[in-house]
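Trainee: Quick one: sequence plus predicted model below, questions after.
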Amino acid sequence: MKNTKYISWPVLGLMAFVNVIGFDDIIYNFKNQGLGVITTWVILFALYVIPYGLMVGQLGSTFSNAGGGLSSWVRATSGDVLGYFTAWTYWAASIPYVVDTANTVVVAFGWLINGDNSMEQHMSNAMFAFLTFLVFIIFIVLQNRIKNSLQFLNALGGGAMFIMTILFVVLTVVNLMHGESIASAPLHVSSFTPKINLHFFSTLGLLIYATSGSELVAPYVTRMRHPKRDFPKAIMMLTIMAGFLTIFGSFSLGVFFNDHHLPVDLKMNGSYYAFDYVGRHIGLGHSMMFLFSIAQLLYMFALLALLLDAMTRMLILDTGKRFMPKQLLKLNKNGRPINGYILTSGLSAGILLMGVFLPDMNEIFNWLLNLNGIVSPYVTCWIFFAFMQMRKNSHKFQSDYVFIKNDRAAYLVALWCFIVTFAAATFGVFPQDVPPTSFTYWQELIMNIVTPLILLALGLIMPAIAHRQQAKGK
């Protein structure tokens, strides 16, 4: 194998960064908690994100020859059945993520074309859903026709988003040095203190969703030159970049937005508002907003590429014939499970159809986003489960990289992360962006419960179909 086919750890770090966090993640959680989210970010990184990344590092290093990532880790530590169930739930949780990403692409095009948020006022829910579906259908076709698109898109998209975030923070400092007032002033210690209530707990899942996902790049660890040594480096690179983005980015938002009076559509349009605001204040007009719109599109294209490729490969190629119907195992000439992409598209369309019945485009966007804050943390629990199983039987699993040499201590840290993640996912079921007494609140609450259950039920049907096919000798 030639050197050019290897993935270096900086490129893998950028691939993980693309999947884990972007400027929008800062906006989402700033809308939920205001400047208090800075304290939440610091605590979360210290007590959760860093150990989480290092656990993924050891799992990736220990099972460096396993191509399925998380599902391979669970299979190796707990057997084939749980391995399949992990792959399915991870894939199912990625469906709302894909839809949300495609949603964001449509919004980015709206800003790039119109230069404002006017698309929200003129577009119907049905048209928004149709354009969202069209985006990833077109992208699936293009991805299958363009070879080696994944590494290029992730390096370009991840790099562009990180540069834009640094630029936003730098321009914020420049504005402050030139006497710009702070919109959230006056600032006191209480300004950075999260308000602990039901709303706070219901938003923790979205925070964990924003910082999880590094394990999605694990299937590519086998394409590194020195996976046991370099995979942990990529994870540490990701942690540093994400920490800078969240902490300094959140403070910068507090400079331009009054966290006591935030726009209703901040989650959907906040990133564009922010860059448009800072651009006009430094005399560049709307150019910063248009530049961010382009960076956002590159970032989202990279995210779609990684999601559609990695999540489908993890499910279809790593579960084997025992659990998957033969139709889903079919590969096209480029080695991609094309029928898996079709299944992904169909389920995505179903979720989009559910969202059409919400009041407006902004509420569809918020619901899909918050749905990710439920299903994604539940699936993240598998990581800590696999790590605990590995450390319980550490004599069976050898690795050049070890997170905490003492098995008992490592197990307890993983147990802590598991409990926090499970609790955050459960509280996330409560809708965050609508009044608790409204009809929409109860509508979203029911959808938040029913949608994961439907995706879970489908995971039980697939092995039954596969077993029936095998019994008939097909």
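Mentor: Structure's in. What do you need?
Trainee: Only C-alpha atoms from now on, for both contacts and neighbour counts.
Mentor: Will do.
Trainee: now the end-to-end length of stretch 183-196.
Mentor: 23 Å (Cα to Cα, to the nearest Å).
Trainee: before we move on, what about stretch 212-225?
Mentor: End-to-end distance (Cα to Cα), stretch 212-225: 25 Å.
Trainee: Residues in contact with the helix or strand hosting Arg408: which ones?
Mentor: Per DSSP states H and E, Arg408 falls inside helix 407-427. Outside of helix 407-427, the residues within contact range by Cα atoms under 8 Å, 6 or more residues apart in numbering are 48, 51-52, 201-205, 208, 373-378, 380-381, 384-385, 387-388, 391-392, 394, 403-404.
Trainee: Quick one: residues contacting the closest residue to Gly83 other than its chain neighbours.
Mentor: Nearest residue to Gly83, sequence neighbours excluded (Cα to Cα, 6 or more residues apart in numbering): Arg75, at 4.0 Å. Neighbour list for Arg75: 81-84 [criterion: Cα under 8 Å, 6+ apart].
Trainee: Between those residues, identify the one with the most neighbours.
Mentor: Tyr84 (26 neighbours; other Cα atoms under 10 Å).
Trainee: sorry, back to before: show me which residues of the helix holding Arg408 are buried.
Mentor: By neighbour count on 16 or more other Cα atoms under 10 Å, the buried set for helix 407-427 is 407, 410-411, 413-415, 417-418, 420-427.
Trainee: same deal with stretch 98-118?
Mentor: 98-112, 115-117.
Trainee: what's the answer for stretch 283-303, then?
Mentor: In stretch 283-303, counting by 16+ other Cα under 10 Å, buried: 286, 288-303.
Trainee: same thing with stretch 264-280?
Mentor: Buried, per 16+ other Cα under 10 Å, within stretch 264-280: 265-279.
Trainee: Around the residue nearest to Ile449 when sequence neighbours are not counted, how many other residues sit close by?
Mentor: Nearest residue to Ile449, sequence neighbours excluded (Cα to Cα, 6+ apart): Val429, at 6.9 Å. When neighbours are defined as other Cα under 10 Å, Val429 has 22 of them.
Trainee: and what of Gly60?
Mentor: The burial count for Gly60: 30, using other Cα under 10 Å.
Trainee: Can you get me a residue count around Ile166?
Mentor: 15.
Trainee: cool, and Leu328?
Mentor: Count around Leu328 with other Cα under 10 Å applied: 20.
Trainee: State the distance from Pro337 to Asn19.
Mentor: 21 Å.
Trainee: okay, these two: which has more neighbours?
Mentor: Shown here are Pro337 and Asn19; by other Cα under 10 Å, Asn19 has more neighbours (25 against 21).
Trainee: unless I'm mixing things up, that one is touching Ala218, no?
Mentor: No - with contact defined as Cα atoms under 8 Å, Asn19 does not count as touching Ala218 (11.9 Å).
Trainee: Surely Asn372 is in contact with Ala210?
Mentor: No - in this structure, Asn372 is not within contact of Ala210 by Cα under 8 Å, at 9.4 Å.
Trainee: which residues touch Gly243?
Mentor: Here Gly243 is in contact with Phe45 (Cα under 8 Å, 6+ apart).
Trainee: for whatever helix or strand it lives in, which positions count as buried?
Mentor: Applying DSSP H and E as the criterion places Gly243 in helix 227-256. For helix 227-256, burial by neighbour count (16+ other Cα under 10 Å) applies to 227-239, 242-243, 245-256.
Trainee: what about versus this one:
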Amino acid sequence: MIESEKNSKKMMWTTLAIMAFSTVWGFGNVVNGFIYFDGTKVIFSWILIFLLFFVPYSLMVGELGSVFKDSEGGVSSWINATMGPKWAYYAGWTFWAVHVVYISSKGTGGLRSMAWGIFGNTNWYDSLPTAWTQLATLVVFLFFCWVASRGVPVIKTLSTIAGSSMFIMSILFILMMFAAPAINPHAGFMNISWNVKNLIPDFNVKYFTSLSILVFAVGGCEKISPYVNKLKDPSKNFPKAMIGLAIMVMVCAILGTIALAMMFDPKVVNNNLNEFISNGPYMAFNKLGEYYGVGGLFMYIYSWCNVIGQFSTLVLSIDAPLRMLLGSKEAKDYIPKKLLKVNKHGAYINGIWMIVILSGGLIVFQALLPDAQAVMAQLIKLNSIVMPMRYLWVFVAYIALRKQIKKFHTPGNYQMTKHQWLAYSAGFWAFFINFACCLLGVYSTDPVTLTLNIATPIVLFLLGLILPAIRNHQENKA
């Protein structure tokens, strides 16, 4: 009786698939894929990245989550269990460090959303000197650093509401766009050519240096690992959930691409690349409103949801990764004591100052770019290089787990495969794909962008090495 009651409280695989989908996917992923990969040509690349990277990545996360079901620290805990505390510190540091760029992009994105929400376009905002827009971004960033230091709990609720509404609008966009030709057949939709030339990408330098955009888009499913053992029969149902997730993401990516192809000519997009990278989602919702005869209504709704989402995510991204790093048992022995200082609101105040210096420095350096659109485009590309670096630790943890399979695996744990050679192959393959895409994404013909793409990971990597040395010096001195 007790066992049946426990099973009745267990989650269905469909529920987990939907939870994972809302965590991983967003409308911006569809737009970025369409822009960077010449419209419908991205469909081939989406399918390739799903089959060769996303599916094995998801299944590996499932196995790690199943084995370490009681670990609350995520990837750092997995690394700690399989490789020891020092490696766990480096994993935790990587997960924190990649947010330095992400934090910078949230301030920029929030101001851009606000411009769309107030003026209905960004003509005035984009005409300002870059120094002015970056100064405004810096002021916003410093304000939300102060908010994070005060420990405001309402931010998490706002972020959840904004995130849910953005997710719903992403799905509605696709559904409404496919219904638009029936409702307004004379709206001037683009004709989509389905010949092979428009579906197979050009395998050139631009193509290979943009693949990090797709890897960045499909990453993040390790966030759902705590729910693996809350499923009914996880060994059977978790693979179903991950396959369901992959199918939903693939369908959404393909249908979203087709919907955008009905609106925009890829040639026009390529001729105005920075404008579309910066404003693509808003332009899409604006056009959708025109098709339905409601003007910019959908765009305004999307903009203000995004304003709340960007700024609340900014605070969470300052606070949450910092707490995960400085609050973890694994990392405390490798971090200088001053960084562990907590203020009366429970915030790691010196850690926030470290974010101020690093993210603030990036914001100031980007004043060298020609305009606000170039800043936004540069941040999206830099994020696609830096953020996926955290996924490398997932594959390292998986390989380390399989090397010690007898130590950790118990009956009932989910396994991606029982064949060790296949498990190792999948781990090394996913690591290689991830690392190669990050490395290729660094390339740029613009000197300022290239400098940032190279310097940012190096500075963060060196800082991660220096902090344990400082702590070691402190211990020796004591």
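Mentor: On my side now, so go ahead. In this text the structure is predicted, and so the values were computed from the model without any measurement.
Trainee: that older thread, list the contacts of the aligned partner of the residue nearest to Ile449 of structure 1 in structure 2.
Mentor: Here Val429 of structure 1 is matched to Val442 in structure 2, going by TM-score structural alignment. Neighbouring residues of Val442 of structure 2 by Cα under 8 Å, 6+ apart: 209, 382, 385, 450, 453-454.
Trainee: who touches whichever strand or helix holds Val147 of structure 2?
Mentor: Per DSSP H and E, Val147 of structure 2 falls inside helix 130-150. Helix 130-150 of structure 2 has contacts (Cα under 8 Å, 6+ apart) with 104, 107-108, 111, 125, 311, 314-316, 318-319, 343, 345, 347-349, 352, 356, 360, 363-364, 366-372.
Trainee: what does stretch 259-273 of structure 1 give?
Mentor: Against stretch 259-273 of structure 1 from outside (Cα under 8 Å, 6+ apart): 23-24, 27-28, 30-31, 34-35, 104, 107, 111, 117, 183-184, 289, 292-293, 362, 365-366.
Trainee: Mind checking which of those residues land in strands?
Mentor: In strands, judged by DSSP state E, none of those are found.
Trainee: State the span of structure 2 onto which stretch 61-72 of structure 1 is aligned.
Mentor: With TM-score structural alignment as the criterion, stretch 61-72 of structure 1 aligns to 66-77.
Trainee: and Asn350 of structure 2, how many residues sit next to it?
Mentor: Residues near Asn350 of structure 2, counting by other Cα under 10 Å: 16.
Trainee: ok, so what distance separates the aligned residue in structure 1 for it from Gly346 of structure 1?
Mentor: By TM-score structural alignment, Asn350 of structure 2 lines up with Asn339 in structure 1. Asn339 of structure 1 sits 11 Å away from Gly346 of structure 1, taking Cα to Cα as the criterion.
Trainee: ok, now Leu368 of structure 1?
Mentor: To Gly346 of structure 1, Leu368 of structure 1 is 16 Å away according to Cα to Cα.
Trainee: From the neighbour counts alone, determine which of those two ranks first.
Mentor: Taking Leu368 of structure 1 and Gly346 together and counting by other Cα under 10 Å, Leu368 has the greater number of neighbours (22 against 14).
Trainee: Give the closest residue to that one in space, chain neighbours not counted.
Mentor: If the residues on either side of it in the chain are set aside, Leu368 of structure 1 comes closest to Asp100, at 5.9 Å by Cα to Cα, 6+ apart.
Trainee: give the contact list for the counterpart of the one you found in structure 2.
Mentor: Residue correspondence to structure 2 (TM-score structural alignment): Asp100 of structure 1 is matched to Ser105. Applying Cα under 8 Å, 6+ apart to Ser105 of structure 2 gives the contacts 376, 379-380.
Trainee: again, only using 10 Å
Mentor: 99, 137, 141, 310, 314, 359, 362-363, 375-380, 382-383 (Cα atoms under 10 Å, 6 or more residues apart in numbering).
Trainee: Also Ile21 of structure 1?
Mentor: Ile21 of structure 1 neighbours (Cα under 10 Å, 6+ apart): 158, 161-162, 209-214, 238, 241-243, 245-246.
Trainee: So what does it match up with in structure 2?
Mentor: In structure 2, Ile21 of structure 1 lands on Trp25 (TM-score structural alignment).
Trainee: Repeat that for Val189 of structure 1.
Mentor: That one, Val189 of structure 1, aligns with Val196 by TM-score structural alignment.
Trainee: thinking its match is in contact with Ile43, fair?
Mentor: No - between Val196 of structure 2 and Ile43 there is no contact under Cα atoms under 10 Å: 11.6 Å.
Trainee: Those two: which is more packed in?
Mentor: Taking other Cα under 10 Å, Val196 of structure 2 and Ile43 do not tie; Ile43 has more neighbours (23 against 9).
Trainee: What lines up with the more buried one in structure 1?
Mentor: So Ile43 of structure 2 corresponds to Ile38, using TM-score structural alignment.
Trainee: so how far is Leu206 of structure 1 from the residue nearest to Ile449 of structure 1?
Mentor: In this structure, Val429 of structure 1 and Leu206 of structure 1 are 11 Å apart, going by Cα to Cα.
Trainee: what residues are shared contacts of those two?
Mentor: 370-371, 373-374.
Trainee: Can I get the residues you listed in JSON lines including distance to Asn175 of structure 1, neighbour count and secondary structure?
Mentor: Output for the shared contacts of Val429 and Leu206 of structure 1, formatted as JSON lines (distance: Cα to Cα, whole Å; neighbours: other Cα atoms under 10 Å; DSSP: H, G, I helix; E, B strand; the rest coil):
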{"residue": "Asn370", "distance to Asn175 of structure 1": "33", "neighbour count": "27", "secondary structure": "helix"}
{"residue": "Leu371", "distance to Asn175 of structure 1": "36", "neighbour count": "26", "secondary structure": "helix"}
{"residue": "Gly373", "distance to Asn175 of structure 1": "34", "neighbour count": "29", "secondary structure": "helix"}
{"residue": "Ile374", "distance to Asn175 of structure 1": "37", "neighbour count": "30", "secondary structure": "helix"}
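Trainee: Out of those residues, which two are the most distant from each other?
Mentor: Of all pairs drawn from the shared contacts of Val429 and Leu206 of structure 1, the greatest distance, 6.9 Å, lies between Asn370 and Ile374 (Cα to Cα).
Trainee: anything in contact with each of these two?
Mentor: Between them, Asn370 of structure 1 and Ile374 share the contacting residues 202-203, 205-206, 209, 428-430, 448, judged by Cα under 10 Å, 6+ apart.
Trainee: quick check, nearest of these to Gln469 of structure 1?
Mentor: For the shared contacts of Asn370 and Ile374 of structure 1, the nearest to Gln469 of structure 1 is Asn448 (33.4 Å; Cα to Cα).
Trainee: what does Leu382 of structure 2 align to in structure 1?
Mentor: Match for Leu382 of structure 2 (TM-score structural alignment): Leu371.
Trainee: I am finished for the moment; much appreciated.
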